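Novice: Structure for the following, please:
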Amino acid sequence: MRCLVPSVTRWSSEYHAIVKLIRLSDDQLNDICDRLSVSKLHPQEITFLKEYTTILQPLCYSIDLLQGEKNCFFGFIVPTIISLKAKLAEKMTQTQFSSQILAAVIKAIDTRFEKVFSSHEARVAASTIPKFRLWWLADVEREEMKRQMIQEASLINSAGPSVGAHSTTANASKGPDLLEDDDSFFTFETAVTTSTTVEEEVHRYLQDSEKSLVSLKMYPTVKALFIKYNTTLPSIAPVERLFSQGGLVFTLHRNRMTDKHFEMSLLLRYNRLYLTVD
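Specialist: Sure, this is the predicted structure:
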């Protein structure tokens, strides 16, 4: 078995290393200690390490999830943290040695993500992901969040017709004969109808049970909201991986590449899984 080496820049690496060792039997652990000429683990130490991996498994899962590059968006942060706090609180009564560790983790989460919990952008981003919608919110908060979504969707929807309005104004400047009638100029009823359509779309989206992102094709305004608020990455890990890939491309033997050539080579290497060959 190859042991994992913990890294100071990734807390989860230490967790995974301990998990791999704890999966060994007591006889295997004792045999390893004998071969390495180190003191054998005390039964209480083994019990502590097993408890450590059990209670912190949700935290490790959350970190790995938010550092992922596939199917992870800005809207994942708030639901993930809320679910993480609930799971850690459940384990508080199951601990023998680690209650202080759990308390410290929960306090750190509240301190670190206090602004994110109240962030309008983060809440809208989560609500526009079909996997979550408003299920992660308390019942008393759902109506308010629904109202905010309708308001945001109406703003996005009104941005489209405003472009057409400039076109209508330009045509009108060519002469009054280009206007079909007076009713085509006054569009108050049209605006109300558009607002109602947006409201109905948001209601249909929130009542839908489909959890895949493909379902957003049925709700174009909600999809536009999703793109607007979920473009931001939840973690810098994908960016760091991109820098690591750059180090593999820009080597001593290829240090005379132009910036454009380097960028093309890097993107081809990084996106090779998405390339299709005709």
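
Novice: Please count neighbours and contacts with C-alpha atoms only from this point.
Specialist: Will do.

Novice: how about stretch 81-99: buried residues?
Specialist: 81, 84, 85, 87, 88, 92, 95, 98 (16 or more other Cα atoms under 10 Å).

Novice: Now do residue 68: how many residues are near it, please.
Specialist: Residue 68 sits with 17 neighbouring residues when counted by other Cα atoms under 10 Å.

Novice: what's the answer for residue 255, then?
Specialist: Residue 255, neighbours per other Cα under 10 Å, totals 10.

Novice: Keep only those of the buried residues of stretch 81-99 that are in helices.
Specialist: Of the buried residues of stretch 81-99, the ones assigned to helices by DSSP state H are 81, 84, 85, 87, 88.

Novice: returning to that earlier point: ok, of the buried residues of stretch 81-99, which one's closest to residue 106?
Specialist: Using Cα to Cα, residue 85 is the member of the buried residues of stretch 81-99 that sits closest to residue 106, with 6.4 Å.

Novice: Sequence B follows; please return its structure for comparison with A:
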Amino acid sequence: MEAVEAGPLLEQDDGLEYQLPKHHRCACHLLNLVATVDVQAVNEDRIYIKLSRSSFAKCQALWNKSSRSTSPTEIIEEHCKLQLLRPCETRWNSLFYAVERIVRIVKEQGEAAIAAICSTLKIPMFSPAEIAFLTEYAKTMSPVAKAVDVLQGEANVQMGWLVPTITLLKSKLQNLHTTSKYRGPLVDALQAGLERRFGETLADPELIAAAILVPKFRTRWTTDEGIIKCGLDYIKTHLKEQSSAAQSGDSLSSAEEEDFFLSIKQTDQRDGNTKQLESYLASPTDTMDILKTFPSVCHLSLKLNTPLPASAACERLFSTAGMIFSPKRAKLLSENLENLLLMKLSKRFC
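Specialist: Here you go, the predicted model:
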């Protein structure tokens, strides 16, 4: 056997046409970092820091008690008619849903229910200011949680959903900023985190074009004419490249090569692609079927919107494969594993 250095082989330019596509970071993971890491960076407002630390410390104590045995679980269900949800580090939005459940219990059963639980379980009770803080926290984080739920879908979500979702999320947070008592620093931290982690994404012409080529959005998701122009310029450029590529493929025949007026036909085809784009943008229909009416626009839309904005679908696939490929079934052939995985994931379509 002969040892070969892999580094020089990878650096060689052998003229192969195949290469990895552009790398996109998982949007849901970035939103999770905004909602956790960036929010913890708030260090200017002392009132917010004090309320945040005390509120979440009492919430964590309540979650810990409820997870240790069945007795606290029965006490919570008796007083609140609901069970608490506990945060999980491997699941996005789990902290929001856990806090939202506490706020829901206070709203439906009253503060006396939470006070009775804390007294029985010997946990420090929540003050009215802390209850108000958790309520505003849940209202503020609700748009972020909904954005994560949208982007981690796998049935009707394409890459073109990313930029409109983050743009509308920033707009919703800005509207919340004007009607807040405790959540001003929280909204500022969320907006700063979105700008830092998604700033380049929101200005990417390819992603803007992908959003425009989704009939649900087109150009209605923003009022910034500069952003729309950037996306339309990208689309027009690539539609011209498509027509040029098609013409170069058709020009192999001798009849086309000898056509003196070929340039006129090429101009007509480019104008036809431009008219398709204009007709697509003017169409009132917002279903994906409308793309079939415009072949060139549909081809470019499929190219840009085939990727997913988040890795949630891939993680679900690996999680399902891990449950199938257990230690007791470690000798499964790759073909059998693939068939079992396909049957498991496709059962909801049957």
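
Novice: so what number do they get for TM-score?
Specialist: Superposed pair, TM-score by TM-score structural alignment, normalised by the length of the first structure: 0.88. Supporting alignment: 264 aligned residues with a Cα RMSD of 1.9 Å.

Novice: possible to save the ones in helices among the buried residues of stretch 81-99 of the first structure as a markdown table with distance to residue 149 of the first structure?
Specialist: Below are those laid out as a markdown table (distance: Cα to Cα, whole Å):
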| residue | distance to residue 149 of the first structure |
| --- | --- |
| 81 | 21 |
| 84 | 25 |
| 85 | 26 |
| 87 | 28 |
| 88 | 30 |
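
Novice: Quick one: map residue 258 of the first structure onto the second structure.
Specialist: By TM-score structural alignment, residue 258 of the first structure lines up with residue 333 in the second structure.

Novice: Could I get the full set of helices for the stretch 101-250 of the first structure?
Specialist: 114-117, 120-127, 139-172, 188-207, 220-229, 237-249 (DSSP state H, counting those that start in this stretch).

Novice: from these, which stretch is densest packed?
Specialist: Among the helices of the stretch 101-250 of the first structure, ranked by average contacts under mean count of other Cα atoms under 10 Å, first place goes to helix 120-127 (a mean of 23).

Novice: Output the residue interval of the second structure matched by it.
Specialist: Counting by TM-score structural alignment, helix 120-127 of the first structure pairs with residues 205-212 of the second structure.

Novice: Following superposition onto the first structure, what is the mean distance for the matching stretch?
Specialist: Following the fit onto the first structure, the mean deviation recorded for stretch 205-212 of the second structure is 1.0 Å by mean Cα distance after the TM-score superposition for the first structure.

Novice: Just tell me what residue 281 of the second structure corresponds to in the first structure.
Specialist: Checking TM-score structural alignment: residue 281 of the second structure goes with residue 206.

Novice: Find the nearest non-adjacent residue to residue 170 of the second structure, please.
Specialist: Nearest non-adjacent residue to residue 170 of the second structure, counting by Cα to Cα, 6 or more residues apart in numbering: residue 191, 6.6 Å away.

Novice: Correct me if wrong: that neighbour contacts residue 171.
Specialist: No: applying Cα atoms under 8 Å as the test, residue 191 of the second structure and residue 171 come out as separate, 9.6 Å apart.

Novice: returning to what we had before: from the buried residues of stretch 81-99 of the first structure, pick the one nearest residue 243 of the first structure.
Specialist: Using Cα to Cα, the buried residues of stretch 81-99 of the first structure come closest to residue 243 of the first structure at residue 81, 27.4 Å.

Novice: rewinding a little: list the contacts of the match of residue 281 of the second structure.
Specialist: The contact partners of residue 206 of the first structure, by Cα atoms under 8 Å, 6 or more residues apart in numbering, come to 133, 134.

Novice: same thing with the one 3 residues further on?
Specialist: If a contact means Cα under 8 Å, 6+ apart, then residue 209 of the first structure has no contacts.

Novice: What's residue 69 of the first structure aligned with over in the second structure?
Specialist: Under TM-score structural alignment, residue 69 of the first structure pairs with residue 154 in the second structure.

Novice: Okay, the spatially most central residue of the second structure and residue 281 of the second structure: tell me how far apart.
Specialist: The centroid of the second structure falls nearest to residue 151 when counting by Cα atoms, centre = their mean (2.9 Å). Distance from residue 151 of the second structure to residue 281 of the second structure, counting by Cα to Cα, to the nearest Å: 24 Å.

Novice: what's the answer for residue 242 of the second structure, then?
Specialist: Note on residue 242 of the second structure: its distance to residue 281 of the second structure, by Cα to Cα, is 19 Å.

Novice: And residue 116 of the second structure, by the same measure?
Specialist: Taking Cα to Cα, one finds residue 116 of the second structure at 59 Å from residue 281 of the second structure.

Novice: ditto for residue 108 of the second structure
Specialist: For residue 108 of the second structure, the distance to residue 281 of the second structure - Cα to Cα - is 47 Å.

Novice: give me every residue that touches residue 341 of the second structure.
Specialist: Per Cα under 8 Å, 6+ apart, neighbours of residue 341 of the second structure: 320, 321, 324.

Novice: Can you show me the strands along the second structure?
Specialist: For the second structure, no strands are identified by DSSP state E.

Novice: per the alignment, residue 225 of the first structure corresponds to what in the second structure?
Specialist: Aligned partner of residue 225 of the first structure by TM-score structural alignment: residue 300.

Novice: That match reaches residue 237, doesn't it?
Specialist: No: with contact defined as Cα under 8 Å, residue 300 of the second structure does not reach residue 237; the gap is 11.0 Å.

Novice: okay, and the common contacts of the two?
Specialist: Common contacts of residue 300 of the second structure and residue 237 (Cα under 8 Å, 6+ apart): none found.

Novice: hey, where'd the helices end up in the stretch 1-150 of the second structure?
Specialist: 6-11, 27-33, 46-68, 70-80, 94-109, 111-120, 128-151.

Novice: Pipe these into CSV and attach distance to residue 292 of the second structure per row.
Specialist: CSV is the format used below for the helices of the stretch 1-150 of the second structure (distance: least, Cα to Cα, whole Å):
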stretch, distance to residue 292 of the second structure
helix 6-11, 41
helix 27-33, 29
helix 46-68, 51
helix 70-80, 53
helix 94-109, 40
helix 111-120, 56
helix 128-151, 25
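
Novice: With respect to residue 271 of the first structure, which of the helices of the stretch 101-250 of the first structure lies nearest?
Specialist: Here helix 237-249 is closest among the helices of the stretch 101-250 of the first structure (Cα to Cα), at 10.5 Å.

Novice: In the second structure, which residues correspond to the closest one?
Specialist: The aligned range for helix 237-249 of the first structure is 312-324, by TM-score structural alignment.
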